[in-house]
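1. Just a sequence and a predicted model for now, questions to come.
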Amino acid sequence: MNLNRYMNLLIPIIAIILGLVCGAIIMLVSGYDPIAGYSALWYGIFGESYYIGETVRQVTPYILTGLAVAFAFRTGLFNIGVEGQVIVGWLAAVWVGIAFELPMIIHLPLAIIVAGLAGALWGFIPGFLKARFKVHEVIVTIMMNYVALHVTNALIRDVITDNADKTEKVFPSASLRSEFFENITDFSRMHYGIFIAIIAAFLMWFLLEKTTKGYELRAVGFNHDAAHYSGMNVNKNIILSMVISGAFAGVAGAMEGLGTFEYVSVKGGFTGIGFDGIAVALIGGNTAIGIILAAVLFGGLKIGALNMPSEAGVPNELVEIVIALIIFFVASSYFIRWILLRFKKEGK
């Protein structure tokens, strides 16, 4: 293993450890028992089959939103609009799920594909503006989050329903839920979407690392001018990157709409899934396997935190502080890398 890859593996691990240690210190200063707090957190993740199922359910959209952010980043773009792409994908999947009655072998894949297309369309707009008019994708994607939120709310109230706050449940033929998972996880909301998320991670890895088009996309990300002079169509690749990134996010929305909730409701604010995907991609080093592991970490912390107030009297907001600290230490990777290299030199 070369030094750079060794560092890329070690830095997130150190960041997680530092985040947990700092979280324990904050608990102590605040008058809470960190051992009891982290024990309750652990039990809330692995203590019962229900908790395990809920953790896997939470991990599923995190993998897909992490892939969405990472794919754009690996090709030189910063997709802050994953949240909006999740929302439109969620709406599109549920709309297909309640508008048609079809055999499951057609209905479920159709709903997921339409969700991916909706997310891809939402990603196409900033990609086109970036490629054609050089409008920075960060600005456009941030604004499109709000457009997605309010447009979907209006569609739910005025088009899909008759001024209701949520839709009916999708038909069973469009649902990702299964009696098998319900039985083995004590009726958690775990669903088949976890397999879709893992397949999506494999597809991202294969596309970027094993195909000519993936090489082109990465080359454009490294240097637009060099890619242009080598004969690559930079603008086309920018658009394609944002479209694929948006498709991953749209499918993440389908996981929520067809699996976790089985309906879509009017939202008073953002879901947070898309924004958490930025942190998942950051901690996962923008690699497929890293994103899966980071999503497991984030999903576990989010679900396990729900057990902390009842079991240890520790506010679950402290887990948000721990997550923020982990992100902070990952963002400070240059400093951690410098310390590791210093120790390496002194050890020689």
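-> Nice, I can see it. Numbering: from 1, shown residues only.
2. contacts and neighbour counts: CA atoms only from here.
-> Will do.
3. Contact partners for Trp122?
-> With contact set as C-alpha atoms under 8 Å, 6 or more residues apart in numbering, Trp122 has these partners: 84-85, 88, 144, 243, 246.
4. and Val29, how far is that from Gly23?
-> Look at Val29 and Gly23: by C-alpha to C-alpha, to the nearest Å, they are 10 Å apart.
5. Was I right to think Gly84 contacts Val140?
-> No: using C-alpha atoms under 8 Å, Gly84 makes no contact with Val140, being 11.2 Å away.
6. if we take the contacts of Trp122, which one ends up nearest to Pro61?
-> Gln85 (12.3 Å; C-alpha to C-alpha).
7. Which of the three states applies to the closest residue in space to that closest one that isn't next to it in sequence?
-> Distances taken as C-alpha to C-alpha, 6 or more residues apart in numbering place Gly119 nearest to Gln85, at 4.6 Å, with adjacent residues excluded. Gly119 falls in the helix class when you classify it by DSSP: H, G, I helix; E, B strand; the rest coil.
8. What is the neighbour count of Gly119?
-> Residues lying near Gly119 (other C-alpha atoms under 10 Å) number 35.
9. Equivalent analysis for Leu18, please.
-> Residue neighbour count, defined by other C-alpha under 10 Å, stands at 18 for Leu18.
10. Around Ser310, count how many other residues there are.
-> 11.
11. can you give me the strands for the stretch 151-300 of the chain?
-> Secondary structure of the stretch 151-300 of the chain, counting by DSSP state E, counting those that start in this stretch: no strands present.
12. neighbour-wise, which of Val29 and Gly23 wins?
-> Each of Val29 and Gly23 has its neighbours counted (other C-alpha under 10 Å); Gly23 has more, 24 against 11.
13. any idea which helix or strand comes after the host helix or strand of the more buried one?
-> Using DSSP states H and E, Gly23 falls within helix 3-29. Using DSSP H and E, the next helix or strand after helix 3-29 towards the C-terminus is helix 34-46.
14. tell me how far that following helix is from the chain's mean position?
-> A distance of 24 Å separates the C-alpha centroid of helix 34-46 from that of its chain, computed with C-alpha atoms, centre = their mean, to the nearest Å.
15. Now do the following helix or strand past that helix: which elements does it pack against?
-> For helix 34-46, the following helix or strand on the C-terminal side (DSSP H and E) is helix 49-74. Judged by 3 or more C-alpha pairs under 8 Å, 6 or more residues apart in numbering; DSSP states H and E, helix 49-74 is in contact with helix 34-46, helix 82-99, helix 193-210, helix 212-222, helix 234-255, helix 273-283, helix 288-304.
16. Take this one as well and set it beside the first:
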Amino acid sequence: MAAIELRKLTKSFGSYTALDALDLNIGDGEFLVLLGPSGCGKSTTMRIVAGLEEPSSGEILIGGRRVNDIPARDRDLAMVFQNYALYPHMTVGENIAYPLKIRKVARTEREELVRAAAQRVDMAHLLTRRPAELSGGQRQRVALARAIVRRPQVFLMDEPLSNLDAKLRTVMRGELKNLQRDLGTTTIYVTHDQVEAMTLADRIVILNKAVIQQIGTPAEVYARPANTFVASFIGSPPMNLLSGQLKDGSFVSAGGPFALEGAAGDITLGIRPEHVRIASDGNGHFRGTVFSSELLGDCTILTVKAGDASVAAKLPPEVGLERGTPVSLSFEAGRMHLFDAATGVRRGEA
């Protein structure tokens, strides 16, 4: 196994900067998730670590060894892709064995290693089938078995679950997390799905526009987002962000004023939907009318609008209000997040 260190990693394509002076340390055995929207630099980072792209500048160290000039095949990495990348003319066993075959591992040893890897992903009973005879989840298990069979220093996983349906993704997330824990292999996992990031990661690296926005455990980035981008990207539904002004001990927004201490000026107030309730006395922090009411089974997401501003509240399932109904919402004390209106950077909590 191996720790990974990225030093001032930069990648440019002409005038376009895909990655801007990224510094990152990944611990030995850590499951690290690179999270962000399309074009943020997460896949570029993985491809550079893999040796599939050359950095414009910066250094990559794996297990303390600088690997910038080492070919991809000699970096002792295994990749799992979104599209599985299985050979259709080979059986499951032959697909799993292929990395060992090209390294000229003896046939007897190869068969033992393939059997062990297949058992880890519950595919030992399907070794003679071909990929076309398998479901999407089974094909992904074959791709995982092929990655683990040669026991690499590092796993690189590029959105490996995105082709699966929602129910199977949930199952595979649990299996993948347990597999990585059992193997103890350093893993870099790329995704744009914040649910995958929150459920899988030891730490999350959130990127946007080629720059790291925040690094932390899932609990840390959820509880204390570094800026409004992270606040709006993490959480389902995402954090409410309310533009307003601090003035004379009050926060003033389209939803009305309420008492709030702080330095005067423009700010963005953040509050997660689960920390919003209906103010039964009508004396809440945000007053408006119901825009939508969505029953999700275990809860209702109520969206209330006042002018151009809106606030979503995650409420008990029995709460259902008609569109246009006047509502006052209260925010839980100590759960409000304050961000600088100009930069989006976190100021603190209220």
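-> Thanks, I have the structure now. Only a predicted model underlies this, so the values are computations on that prediction, with no experimental measurement involved.
17. TM between them?
-> Once superposed, chain against chain, the TM-score is 0.24 (TM-score structural alignment, normalised by the length of the first structure); 136 aligned residues with a C-alpha RMSD of 6.5 Å.
18. ok, back up a step: I'd like to know which of the helices and strands packed on helix 49-74 of the first structure is closest to Phe328 of the first structure.
-> Across these, Phe328 of the first structure has its closest neighbour in helix 273-283 (9.9 Å, C-alpha to C-alpha).
19. now that closest one against helix 288-304, angle please.
-> Angle of helix 273-283 of the first structure versus helix 288-304, following axes from the mean of the first three to the mean of the last three C-alpha atoms, to 10 degrees, is 130 degrees.
20. circling back: looking at the helices and strands packed on helix 49-74 of the first structure, which is closest to Val151 of the first structure?
-> Val151 of the first structure lies closest to helix 82-99 among those, at 8.9 Å (C-alpha to C-alpha).
21. residue boundaries of the helices in the stretch 151-300 of the second structure?
-> Shown for the stretch 151-300 of the second structure, the helices assigned by DSSP state H, counting those that start in this stretch span residues 166-183, 194-200, 218-223, 228-233.
22. Save those helices as TSV, and put in mean neighbour count and distance to Thr10 of the second structure too.
-> Listed next are the helices of the stretch 151-300 of the second structure as TSV, based on neighbours: other C-alpha atoms under 10 Å; distance: least, C-alpha to C-alpha, whole Å:
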stretch	mean neighbour count	distance to Thr10 of the second structure
helix 166-183	14	29
helix 194-200	19	24
helix 218-223	17	25
helix 228-233	21	22
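23. Columns distance to Gly244 of the second structure on top of these, output as JSON lines?
-> Below are the helices of the stretch 151-300 of the second structure laid out as JSON lines (distance: least, C-alpha to C-alpha, whole Å):
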{"stretch": "helix 166-183", "distance to Gly244 of the second structure": "38"}
{"stretch": "helix 194-200", "distance to Gly244 of the second structure": "28"}
{"stretch": "helix 218-223", "distance to Gly244 of the second structure": "22"}
{"stretch": "helix 228-233", "distance to Gly244 of the second structure": "14"}
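24. Nearest to Asp158 of the second structure, out of those helices?
-> helix 194-200 (12.1 Å).
25. What count of nearby residues applies to the residue lying closest to Phe275 of the first structure once chain neighbours are set aside?
-> For Phe275 of the first structure, ignoring the flanking residues on the chain, the nearest one in space by C-alpha to C-alpha, 6+ apart is Glu83 at 6.1 Å. Applying other C-alpha under 10 Å, we find 33 residues neighbouring Glu83 of the first structure.
26. And the helix holding Gly23 of the first structure, what's buried?
-> For helix 3-29 of the first structure, the neighbour count (16 or more other C-alpha atoms under 10 Å) marks 7-8, 11-12, 14-16, 18-20, 22-24, 26-27 as buried.
27. Identify, from those, the entry nearest to Thr212 of the first structure.
-> Asn8 (25.0 Å).
28. Distance of the closest one relative to Leu41 of the first structure?
-> Asn8 of the first structure is 27 Å from Leu41 of the first structure, by C-alpha to C-alpha.
29. So between Gly84 and Val140 of the first structure, which is more surrounded?
-> A direct count of neighbours by other C-alpha under 10 Å for Gly84 of the first structure and Val140 places Gly84 higher, at 32 against 19.
30. Can you list the helices and strands that the helix or strand containing Glu112 of the second structure packs against?
-> Taking DSSP H and E as the definition, Glu112 of the second structure sits inside helix 107-120. The contact analysis (3+ C-alpha pairs under 8 Å, 6+ apart) places helix 107-120 of the second structure against helix 92-101, helix 136-148.
31. elements contacting the shortest one?
-> Contact here means 3+ C-alpha pairs under 8 Å, 6+ apart; on that basis helix 92-101 of the second structure packs against helix 107-120, helix 136-148.
32. Against Leu269 of the second structure, how distant is Ala253 of the second structure?
-> In this structure residue 253 of the second structure is Ser, not Ala. From Ser253 of the second structure over to Leu269 of the second structure (counting by C-alpha to C-alpha), the distance is 10 Å.
33. First-to-last residue distance for stretch 233-251 of the second structure?
-> Using C-alpha to C-alpha, one end of stretch 233-251 of the second structure lies 24 Å from the other.
34. Over to stretch 62-80 of the second structure?
-> 19 Å.
35. cool, stretch 131-138 of the first structure as well?
-> 13 Å.
36. Kindly report the same for stretch 181-191 of the second structure.
-> Using C-alpha to C-alpha, the two ends of stretch 181-191 of the second structure sit 19 Å apart.
37. do the same with stretch 9-24 of the second structure
-> Start-to-end, stretch 9-24 of the second structure (C-alpha to C-alpha) is 9 Å.
38. isn't Ile45 of the first structure right up against Gly304?
-> Yes: when contacts are counted by C-alpha under 8 Å, Ile45 of the first structure is listed as touching Gly304 (4.7 Å).
39. intersection of neighbour lists for the two?
-> Tyr51.
40. doesn't Asp340 make contact with Gly270 of the second structure?
-> No: in terms of C-alpha under 8 Å, Gly270 of the second structure does not count as a neighbour of Asp340; the distance is 10.9 Å.
41. Those two: who's more crowded?
-> More crowded of Gly270 of the second structure and Asp340, by other C-alpha under 10 Å: Gly270, with 26 against 18.
42. For the helix holding Gly23 of the first structure, name the packing helices and strands.
-> Under the contact definition 3+ C-alpha pairs under 8 Å, 6+ apart, helix 3-29 of the first structure sits against helix 34-46, helix 317-331, helix 333-347.
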